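Undergrad: using only what follows, build the 3D model:
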Amino acid sequence: MHAITKGLLAGAAGTTALNITTYGDMLIRGRPASGTPDEVVGELAYRTGISPGDPKHGPNRETAMGALFGYATGLAVGAAYGAMRDRGGRMPRWLAGPALGAAAMAGSDVPAASLGVTRPTSWGTRGWVSDIVPHLVYGATTAMAYEAMPARRGLLRRRAA
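TA: Here you go, the predicted structure:
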């Protein structure tokens, strides 16, 4: 299996694990979903002059696009990991999970902070834990899923006739 394909699949597994962790936290604490992804999409739409639609449908499109951005981030980090591994890049196994989690977290938090949608300095302990833990779960799952998949095989050999 090609390393980038492995990375995409591992990133999909990690993204699923991140979502399960996040929704589990919402269930246990009774907290609402974060509006940050929707707000990022809204801010991007405003800055680019693209309307998400009328007042009835626009907010729904922003919510959907925010979720799709999250999936894209998870898949992209996984694919990048696969590409790095394909080119001989290695890191200690204990570091792969946290590094992938940090990359995915940066992929969502940096744009949100850069657009002024959120200020991480104001999050507090609960806010940071709610962000860090799911991303660490993402990273660990992505790294383990990648390692669990078979390595790329060489060219098929012809059987001797």
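Undergrad: all contacts plus neighbour counts: C-alpha atoms, from now on.
TA: Fine.
Undergrad: which other helices and strands contact the longest helix seen in the chain?
TA: Longest helix in the chain by number of residues (criterion: DSSP state H): helix 58-86. On a contact count with 3 or more C-alpha pairs under 8 Å, 6 or more residues apart in numbering; DSSP states H and E, helix 58-86 meets helix 3-29, helix 36-48, helix 93-114.
Undergrad: the structure of the following sequence is requested for comparison with the preceding one:
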Amino acid sequence: MRVTCPLFLVRRTYGPCGRQSAGTASTAGRLLRGMLRGAAAGAAGCTALDTVGYLDMVVRGRGASTTPDATVERLSQVVRLPVPGPPGVRANRVAALGRITGITAGVGMGATLGLLTAAGWRPRDATLTATAGVLALIGTNGPMTVLRVTDPRTWSASDWAADLVPHVAYAVVAAAVFKGLAPDARSGNEAGRGPRSWCEAVRLRFT
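TA: So this is what the prediction gives:
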């Protein structure tokens, strides 16, 4: 026995404009979820980047990079917003701000990746990983280069290795987490979804 549904109820459910008004995420919601998914992947990538960097410090016995601190100092001068406090306290604040800028860049680049995919970009796995790495390099080295804190053209091979290896770790982990957080392709609106319009609902009902 087939149960029919009055047409006016179908129209109410799916809206007079022909688009489903219930059960379908809005464009803004989809973009927001994509950004949050990317931000989470970026945060995981930051953890991988920092871990590889610290392991390199242990193996080679080198000190921490001073470019994040120099970037904060330079940015403070450019925007004319000094970091307050006596010398010792101020140095600690600058160091903390340097670390925060790195985390912000990593999470922000991940959010950008999530926004791109939520907007419809569907890259292959290798392209996704490469894009994550390029975005991370731009997000971290870009500001330092623009502010003239460093010049990549003068870097030695060991400098490039010390910079690229952690960013590769960031890209691999961020891409893996990003894919792991992807909604199941067999759930939601991709599979078993209802009709998107009342017109489609009526057509399906009588076919």
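Undergrad: could the helices and strands packed on helix 58-86 of the first structure go into JSON lines alongside mean neighbour count?
TA: What follows is those, written out as JSON lines (neighbours: other C-alpha atoms under 10 Å):
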{"stretch": "helix 3-29", "mean neighbour count": "20"}
{"stretch": "helix 36-48", "mean neighbour count": "18"}
{"stretch": "helix 93-114", "mean neighbour count": "18"}
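Undergrad: and the longest helix of the first structure, which stretch of the second structure?
TA: Counting by TM-score structural alignment, helix 58-86 of the first structure falls onto residues 90-118 of the second structure.
Undergrad: the matching stretch vs the first structure, average offset?
TA: For stretch 90-118 of the second structure, the mean deviation from the first structure after alignment is 0.7 Å (mean C-alpha distance after the TM-score superposition for the first structure).
Undergrad: that stretch: which residues count as buried?
TA: Applying a neighbour-count criterion of 16 or more other C-alpha atoms under 10 Å, one finds 91, 93-95, 97-98, 101-118 buried in stretch 90-118 of the second structure.
Undergrad: follow-up on the earlier one: for residue 132 of the first structure, which of the helices and strands packed on helix 58-86 of the first structure is the nearest?
TA: Checking those against residue 132 of the first structure by C-alpha to C-alpha gives helix 93-114 as the closest, at 7.5 Å.
Undergrad: average offset of the very next helix or strand once past that closest one relative to the second structure?
TA: Note on helix 93-114 of the first structure: by DSSP states H and E, the next helix or strand toward the C-terminus is helix 124-148. Compared with the second structure after the fit, helix 124-148 of the first structure shows a mean deviation of 0.6 Å (mean C-alpha distance after the TM-score superposition for the first structure).
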